[in-house]
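> sharing a model prediction with you, sequence too.
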Amino acid sequence: MTDQNPVLARLMDGTAPARRLTDATAAAAADLRLRTGVTPCLATVLVGEDPASVTYVRMKRNRCEKAGIRSRHVPLPAATSTAQLVDVLGELSADPTVHGILLQHPAGPRVDERAAFEAIAPAKDVDGVTTHSFAAMSFGLPGFTSCTPGGIMRLLDEYRVGLTGKHAVVIGRSAILGKPAGMLLLARDATVTYCHSRTVDLPSIVREADVLIAAVGRPELIRGEHLKPGAVVIDAGYNPGNVGDVHFASARERAGLITPVPGGVGPMTIAVLLAQTVEAATRQLGPQRQ
């Protein structure tokens, strides 16, 4: 009689490495404060009162406090226009007491989100959403990485996932997740395939992936039978009900490593945001001392 119990994939827990990164960030913030007398400051901008966005911003502000980062919140009404939002972001960009700016996504139906992102000064773009940041990241130049892709790369490193020569499939092509994730993988010598909502026969491409990043925003789109045995599965989707883009139960029976939702990519995203805020403050303040 054979054992019918499947061997389950190992979980890629993001909470522990995120905690370590946040601890290191808190130490860096304390050192900066000791040298300059300045506490790093992250400004969060929220348009409207979408419940999920309100929760996300509150979570990020709470994490700021734990990391020794000052949080300045700018709530704006849902009726805010693109021009009004651009003005607010321009003022924050010019404010020397603000070191990083986060515009919570989505910014609402009345806003041209790309125009709003571009109003953020590159030196304060700690969420990595401007075209300047994307270009710098793509060419390996100094700048800030989009936080979720940056968190994904740190998670892959944490679990010692070798990328050289591996086939990485990214499902999703958003400017702040799918596209930058693919560029970061390419920079690590992976062979990258982008897929999206119009990809023909998606399962056949997914079956070729040594590393799969699901970031398309469609609940449980990817199932276990779609995966290559032993694949590394990064679920960067988050849908209502704490459901990712991957059907977790079936995928865990076939993958080698897999991120949970929640508790995988999410904690790393926030940890990278905090780390980049302190890095931005350090660059802006320079080597000055008290």
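All right, it came through fine. All figures in this text were calculated on a predicted structure; none of them were measured in a lab.
> going forward, measure contacts between C-alpha atoms and count neighbours the same way
Will do.
> count of neighbours near Ala94?
Neighbour count for Ala94, taken as other CA atoms under 10 Å: 13.
> list the contacts for it?
Ala94 is in contact with no residue at all, counting by CA atoms under 8 Å, 6 or more residues apart in numbering.
> what's the separation between it and Val170?
Separation of Ala94 from Val170 (CA to CA, to the nearest Å): 36 Å.
> and Ala29, by the same measure?
On the measure of CA to CA, Ala29 and Val170 end up 34 Å apart.
> now Arg58
To Val170, Arg58 is 29 Å away according to CA to CA.
> neighbour count: the two, which is higher?
Val170 (26 against 14).
> wait, the more buried one touches Tyr194, no?
Yes - using CA atoms under 8 Å, Val170 is in contact with Tyr194, at 5.0 Å.
> now do the shared contacts for the two.
Gly182.
> show me where this protein has strands.
Ranges of strands in the chain, per DSSP state E, are 10-11, 41-47, 70-76, 100-103, 167-171, 191-195, 211-214, 232-235, 257-258.
> which among those strands is found nearest to Arg154?
strand 232-235 (11.9 Å; CA to CA).
> how far away is Arg61 from Thr277?
Noted for Arg61: a distance of 12 Å to Thr277, by CA to CA.
> same check, this time on Leu202
Taking CA to CA as the measure, Leu202 falls 37 Å from Thr277.
> more neighbours: those two, which one.
Thr277 (31 against 15).
> can I assume the more buried one is in contact with Cys41?
Yes - applying CA under 8 Å, one finds Thr277 in contact with Cys41, separated by 7.4 Å.
> tell me who's in contact with His73.
Ala43, Thr44, Val45, Leu46.
> got a list of what the last one touches?
Taking CA under 8 Å, 6+ apart as the contact definition, Leu46 lies against Ser53, Val54, Val57, His73, Val74, Pro75, Leu76, Leu103, Gln104, Ala107.
> could you pull out the helices for the stretch 51-200 of the chain?
Assigned by DSSP state H, counting those that start in this stretch, the stretch 51-200 of the chain shows helices spanning 51-66, 82-94, 113-118, 131-138, 147-158, 178-187.
> got a markdown table for those, with distance to Ile234 too?
Listed next are the helices of the stretch 51-200 of the chain as a markdown table, based on distance: least, CA to CA, whole Å:
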| stretch | distance to Ile234 |
| --- | --- |
| helix 51-66 | 20 |
| helix 82-94 | 32 |
| helix 113-118 | 26 |
| helix 131-138 | 21 |
| helix 147-158 | 8 |
| helix 178-187 | 11 |
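> nearest to Leu257 among those helices would be which one?
Across these, closest to Leu257 is helix 147-158 (CA to CA), at 9.9 Å.
> quick one: neighbours of Thr193, just the number.
When neighbours are counted by other CA under 10 Å, Thr193 comes out with 17.
> check it against this one:
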Amino acid sequence: MASSFERYQKRRLVFSYVSVIISITLVLFLLGSLGIVVIKSKTVADQFKEKVVLTVYFKDTAKEVEIKQLEKSLALADYTKSSVFVSKEAAAEAHSEEIGENFMDFLGYNPLQNSIDVYLKADYVSPTKTKEISDEIAAKDFVDEVTYDQSLITLLSDNIKKITFWVLVISAVFTVIAVLLINSSIRLSVYAKRFTIKTMQMVGATKRFIRRPFVWRSVRLGILGALLALIGMAVILYYLNETFPEFSLLDDKVLIGALFLGIFLLGVLITWVSTFIATQRFLNLRTDELYY
């Protein structure tokens, strides 16, 4: 009879450990997946921003050396992702191909101007910074005007701020849920050993001595759950990268590595803190309170 009861207790204990591992794995996997979305949302937003072009048009009186100097300074500027010089002849040819006929045959001359298309780095694509760059370039005597889609930049900035805000809110909510779920699972596993805890305490064991094996056991469960979650994330990342290569999911290796490390440490930290609090609670209970 006693051995049957012991087997039953062991099965309950194993089940509680398995439930803790499953809870940790699922919650950390969801958090990690959300982290990937956060990382790639910034990458996608940056790609959209870096497609915005700032075009510098030169006066017909601009000297070739002035154009070359500005082209070189723009290429070396901190805010420049890339720059392309477009001669008035190349612009006319492209425009003729676009409309399907040579417009210069009607006009008798080429009304277009030499220009430089400047693609800015994502961090500089904002209404304020882009205007500052535009005004700085337009102040040069040989520059006729600087044009860019101001409404598009404003729209991009506003939408990215909104998306970032809600992603952070959802991330915070998921983090709280993760902590609560993992904490609940660990408390249940510690609850199953509450009488053992109190018995050890009654025979003179210190709180630290009693708490240590529970903490380390939970940390090991946290490590196992975190590793399973990371394996799941790696599989999903590989599959999505093979299916949608245009997203370049594996390009941000440093950020992806930091995310994996963060998920692993989060699993360890939550299990450690949750077990510490749970064992401390049962250590502080009176014997008659263990039955409630």
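In hand now; what should we look at? Source: prediction; values computed, not measured.
> TM between them?
Scored by TM-score structural alignment, normalised by the length of structure 1, the superposition of the two chains gives a TM-score of 0.22; 108 aligned residues with a CA RMSD of 6.4 Å.
> which of the contacts of His73 of structure 1 are buried?
For these, a burial check counting by 16 or more other CA atoms under 10 Å picks out Ala43, Thr44, Val45, Leu46.
> how about those residues in JSON lines, adding distance to Leu273 of structure 1?
JSON lines is the format used below for those (distance: CA to CA, whole Å):
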{"residue": "Ala43", "distance to Leu273 of structure 1": "12"}
{"residue": "Thr44", "distance to Leu273 of structure 1": "11"}
{"residue": "Val45", "distance to Leu273 of structure 1": "14"}
{"residue": "Leu46", "distance to Leu273 of structure 1": "16"}
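> residues contacting the residue most central in space within structure 2?
Nearest residue to the geometric centre of structure 2 (CA atoms, centre = their mean): Ile39, 2.3 Å. By CA under 8 Å, 6+ apart, the contact list for Ile39 of structure 2 reads Leu255.
> C-terminal to the one helix or strand it maps to, what's the next element?
For Ile39 of structure 2, the host element (DSSP states H and E) is helix 2-49. Where DSSP H and E defines the elements, the next helix or strand beyond helix 2-49 of structure 2 is strand 53-58.
> for the stretch 151-292 of structure 2, what spans make up the helices?
Using DSSP H, counting those that start in this stretch, helices in the stretch 151-292 of structure 2 cover 194-202, 207-243, 253-283.
> dump those to CSV, plus distance to Thr147 of structure 2 and mean neighbour count.
Below are the helices of the stretch 151-292 of structure 2 laid out as CSV (distance: least, CA to CA, whole Å; neighbours: other CA atoms under 10 Å):
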stretch, distance to Thr147 of structure 2, mean neighbour count
helix 194-202, 72, 16
helix 207-243, 37, 18
helix 253-283, 35, 18
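> relative to Lys49 of structure 2, which of those is closest?
helix 253-283 (19.9 Å).
> can you check what angle separates that closest one from helix 207-243?
Between helix 253-283 of structure 2 and helix 207-243, the angle comes out at 150 degrees (axes from the mean of the first three to the mean of the last three CA atoms, to 10 degrees).
> helices and strands around helix 253-283 of structure 2, which ones?
Applying 3 or more CA pairs under 8 Å, 6 or more residues apart in numbering; DSSP states H and E, we find helix 253-283 of structure 2 packed against helix 2-49, helix 150-191, helix 194-202, helix 207-243.
> between those, which gets nearest to Tyr119 of structure 2?
Here helix 2-49 is closest among these (CA to CA), at 9.0 Å.
> what separates Leu74 of structure 2 from Ser218 of structure 2, distance-wise?
From Leu74 of structure 2 to Ser218 of structure 2 the distance is 57 Å (CA to CA).
> with Tyr238 of structure 2 instead?
Tyr238 of structure 2 sits 30 Å away from Ser218 of structure 2, going by CA to CA.
> Asn183 of structure 2 now?
Asn183 of structure 2 is 11 Å from Ser218 of structure 2, by CA to CA.
> list residues touching both of the two?
Common neighbours of Asn183 of structure 2 and Ser218 (CA under 8 Å, 6+ apart) are Thr271, Thr275.
> burial of Ser33 of structure 2, as a residue count?
For Ser33 of structure 2, using other CA under 10 Å, the count is 20.
> tell me who's in contact with it.
Met233.
> out of the strands of structure 1, which gets nearest to Pro149 of structure 1?
strand 211-214 (9.6 Å).
> can I assume Asp117 of structure 2 is in contact with Thr80?
No - between Asp117 of structure 2 and Thr80 there is no contact under CA under 8 Å: 10.4 Å.
> and these two? which has more neighbours close in?
Counted by other CA under 10 Å, Asp117 of structure 2 and Thr80 do not tie: Asp117 has more neighbours, with 20 against 17.
> surely the more buried one forms part of a helix?
No - counting by DSSP: H, G, I helix; E, B strand; the rest coil, Asp117 of structure 2 falls outside a helix, being strand.
> contacts only, for it.
Per CA under 8 Å, 6+ apart, neighbours of Asp117 of structure 2: Val53, Leu54, Thr55, Val56, Ser83, Val84, Phe85, Val86.
> and the closest residue to it other than its chain neighbours, how many residues sit next to it?
Setting aside the residues directly before and after it, Asp117 of structure 2 is nearest to Thr55 in space (CA to CA, 6 or more residues apart in numbering), at 4.6 Å. Thr55 of structure 2 has 21 neighbouring residues, counting by other CA under 10 Å.
> and Lys161 of structure 2, which of the helices of the stretch 151-292 of structure 2 is closest to it?
helix 253-283 (20.4 Å).
> so how far is the closest one from its chain's centroid?
A distance of 19 Å separates the centroid of the chain from that of helix 253-283 of structure 2, by CA atoms, centre = their mean, to the nearest Å.
> cool, and stretch 31-40 of structure 2?
With CA atoms, centre = their mean, you get 5 Å for stretch 31-40 of structure 2.
> pull out the buried residues from that stretch.
Quick answer for stretch 31-40 of structure 2 (16+ other CA under 10 Å): Leu31, Gly32, Ser33, Leu34, Gly35, Ile36, Val38, Ile39, Lys40.
> between which two of those is the distance greatest?
Farthest pair in these, by CA to CA: Leu31 and Lys40, 14.3 Å.
> returning to that earlier point: what angle separates the helix holding Ile39 of structure 2 from helix 207-243?
Going by the same axes, to 10 degrees, helix 2-49 of structure 2 makes 50 degrees with helix 207-243.
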